[in-house]
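# after the sequence you'll find the predicted model.
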Amino acid sequence: DLENWHDAAHAKFDVPVHDFLRSKGATDEQIALGYETNMSYGTESAHDVSMLQLAFVDHWQAINREGPGPRFTGVFRGGNQNLPIAMAKRLRGDLLEERRVTAIELTDDGATVHAVDGSRHRARAVVCSVPFPVLRHVRIDPLPPAAQQRAILTLGAKPITQFHLVPKRAFWEDDGLSPAFWSDGPSGSVLANRDGAEGGAVTTLTVWCSALNARFLDRFGRDEAAHIVIADIERLRPAARGALELAAWHSWERDPCAGGTWAIFGPGQVELARPLAAPHGRLFFCGEHTAISARGMEAAFESAERVSLEVLDALSTKMR
């Protein structure tokens, strides 16, 4: 049940993934290799992510794989970034960029948003999609209720640093292996991006460095970090020597507007899933971290639908 995974009836599973796996007979060494190497959920180890969230995510992904059929969209034409760009073009009114928010002040009939450049923006309602690792540095007056404030201050986000590499030649044809691979070294997980449908030509490789590996690479500058990653790929795949060129690099945890990627519920935090998204006066919350029955981009869409109805209801109720 995707909408009730956080129910108190399942609280016995709101424990560290590590503890759950140990209870099933796994050794620390097996957990380190099988879960903590390029782990999809967690900030540093199997100790800091709830087994209940992981079970929910696995179930959600299984349903996605089985359900959509030909309607499933894996990637938008030209890249997923084209979706928010297209959506932004359809917005009415001004889209104000490069205005870092420092404070949100709430009153009975609206809210005022303060930006670092000194500007103020008054509205009858404010919708906030700011990830909690960033929002915890924004002053909200008055403070949200205790449970919601605790979520803002403590909810984790997955550290990921990505390297987008352009192959100057198809080195995988030389060694006879897949262009994509998984390792326990600095190169982490390497995925192949293809032109068009499955089976199309490989255009780029995306290196996903997660958790402590991401934080290790974040200690270096762009060029040195890329050198470490490419050297590791060349060590593992000698056919790749001289074949890879860095096109782009991004640390999501060091991004001041992100603070990480998707939300991570630590052990004992699943009870915050509902209160963290509740309206706080004229301040409303959305974003992947506030969704209940989905994750990723689908979660962002889910939360957008919910928050739009919340705002409409609040404003129409005030007018009646």
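Perfect, I can see it now. Numbers count the residues shown, from 1 in each chain.

# alpha carbons only for contacts and neighbour counts from here, please
OK.

# how close does Pro16 sit to Ser316?
Distance, Pro16 to Ser316, using C-alpha to C-alpha, to the nearest Å: 43 Å.

# below is structure B, check it against A:
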Amino acid sequence: MNKKFKQKNRFTRRGFGHSLFAFSAYPLISKRINASEKADVIIIGAGLAGLNAALNLEQEGYKVIVLEGDDYVGGRVKTLELPTGNINLGGQTIGPYYARVRDIANSLEVPLINPSSRIKMGNYVNGELVSDRDWSKSNANKTVGEEREVQPVGLEYFYLSKHNPLPDVESWLSKSMSDFDISIYDHLKNSGASEEALRIVSITANVHSIQSASALAYLRDLKRLEWGIPKSKDKNTTLYSTSSSSGLTFSEVKGGTQRLTEAMAEALKGEVRLNQLVKQISMSKQDCEVTSIDGKKYNSRYVISAVPLSALRNIEINPGFKLVQDDIIKYSSHSNTLRVFLEFSSAFWDDDIGNPSLYTDTSIERVFARRVGGEDISLLDCWVNGNGAYRLDQLSKEDLGIFVLRMLEKIRPSTKDKLKVIDMHSWSKSSLSGCCRHVYSAGQINDWASQIAKPHERLYLAGEHTRSIENGMEAAAKSGERAAFEILERDS
């Protein structure tokens, strides 16, 4: 964490003065602690959405207080510091069209760098270890027709890009597209995917389950990502490779994406209050009162919630949400991502198929070889999505580490005695976010999408889950900007 920011939030001049005179001025200090603080806007959540809302409001002269329940700034934009280098747990890369995120980085002089080159994945499918070169002709490849030419990790994009009915990204909310608000499984099956392809995609898709997640929301995200990128005839193309060859640039934040949100917090005139988990929001016709779990109260004219719905549903809100919005808060689905990071003592992949990265149809799903801080492979990243991640969450950290090592040794004997677990992370284990991302279930979009970002009384909603067109970090940044502008418009 940025040292200046860390000191700013833990050792402020006010806090230092309190520690010096705590004994002699105890009654006065006690009164200050119990008294409520006032601002124009209280923002709950110091992630990308909340911080961008705060910056926009401060620019217009509003007094803002940002409350963060965790002990760091960034929310799901989080960077893990490992002995092998820093790795992003959320906010992996900055896409070519992340205009707001790039503008924020440039204005705050946060350096962006080119990502390391991607590493092709080998495969462990149907009990066989197969290189990417041999996959199309392998007996382990049970897919059919054109599918056989596609690597398992690319089948999802192969089918969804080939069978995307959206003429443009804005049309995903039109009634003419509502027939595609079906499960990803059903859409792929209707598009001709074989049962084996469906089984493989169920492992790679970043949703809780392709049997329940909406295809329409997925198609929207894909259409936005593809904008301006020419179609490729290569069946194994990816968005990353196609955009790069077209001169469009993906970027990373030097030192990790969390450096960006720390810089945003530093740029604020007011502090970000860490460890201020909110338990209640009460609103009248004129103002709001926000109460943290430790009893501290904050008063404001407006509140912006920039936390995931999985966290918002744990806050008591008076008056409460009504009808559709209440259902959205209570019943929205979310996906999880679990990752286990491993060191290796030697290049074991040279002793088998030559691919350091591996797609598997087992419970450990995928293993990415990462280049952190250079072109040399420095660690392995076991990545599990959706319901598979939730199942592995039932294990203790120690048991999970043992399980991953044993599974890798079983499917890839060359790893025996060459791997060591150095860290792990699961978003569902976070008591605050409880998830990696919001996912629309099939059939929800027609009723929910137009209501998910709608202001409630004096409470405004931001966060990636409120997105309409953009995705990823750009969606989060835009949502914070939108919520700020909604307040400005109300006051105008």
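Arrived safely. Given the structure is predicted, the values throughout are model-derived calculations rather than measurements.

# ok so, going back, so Pro16 and Ser316 of the first structure - more neighbours on which side?
For Pro16 of the first structure versus Ser316, neighbours defined as other C-alpha atoms under 10 Å are more numerous around Pro16 (22 against 10).

# could you find the counterpart of the more buried one in the second structure?
Residue correspondence to the second structure (TM-score structural alignment): Pro16 of the first structure is matched to Ser183.

# got the contact list for the residue lying closest to that match once chain neighbours are set aside?
Nearest non-adjacent residue to Ser183 of the second structure, counting by C-alpha to C-alpha, 6 or more residues apart in numbering: Ser214, 4.7 Å away. Going by C-alpha atoms under 8 Å, 6 or more residues apart in numbering, Ser214 of the second structure touches 181-184, 439-444.

# which position in the first structure aligns with Ser214 of the second structure?
Using TM-score structural alignment, Ser214 of the second structure sits opposite Ser50 in the first structure.

# in the first structure, which spans are strands?
101-107, 110-115, 120-123, 126-128, 139-141, 156-157, 160-167, 181-182, 189-194, 202-210, 244-251, 263-264, 283-285 (DSSP state E).

# of all the ones you listed, which lies closest to Met297 of the first structure?
strand 263-264 (12.2 Å; C-alpha to C-alpha).

# just give me the mean distance for that closest one relative to the second structure.
Here the mean offset of strand 263-264 of the first structure against the second structure after fitting is 0.8 Å, by mean C-alpha distance after the TM-score superposition for the first structure.

# so what does that strand touch, helix or strand wise?
Applying 3 or more C-alpha pairs under 8 Å, 6 or more residues apart in numbering; DSSP states H and E, one finds that strand 263-264 of the first structure contacts strand 156-157.

# what packs against the strand it packs on?
Counting by 3+ C-alpha pairs under 8 Å, 6+ apart, strand 156-157 of the first structure packs on strand 263-264.

# and the strand it packs on, how far from the chain's centre?
7 Å (C-alpha atoms, centre = their mean, to the nearest Å).

# against the second structure, where does it fall?
Counting by TM-score structural alignment, strand 263-264 of the first structure sits on residues 438-439 of the second structure.

# what does that stretch contact?
Contacts of stretch 438-439 of the second structure (C-alpha under 8 Å, 6+ apart): 207-208, 213-214, 308-309, 332-335, 465.
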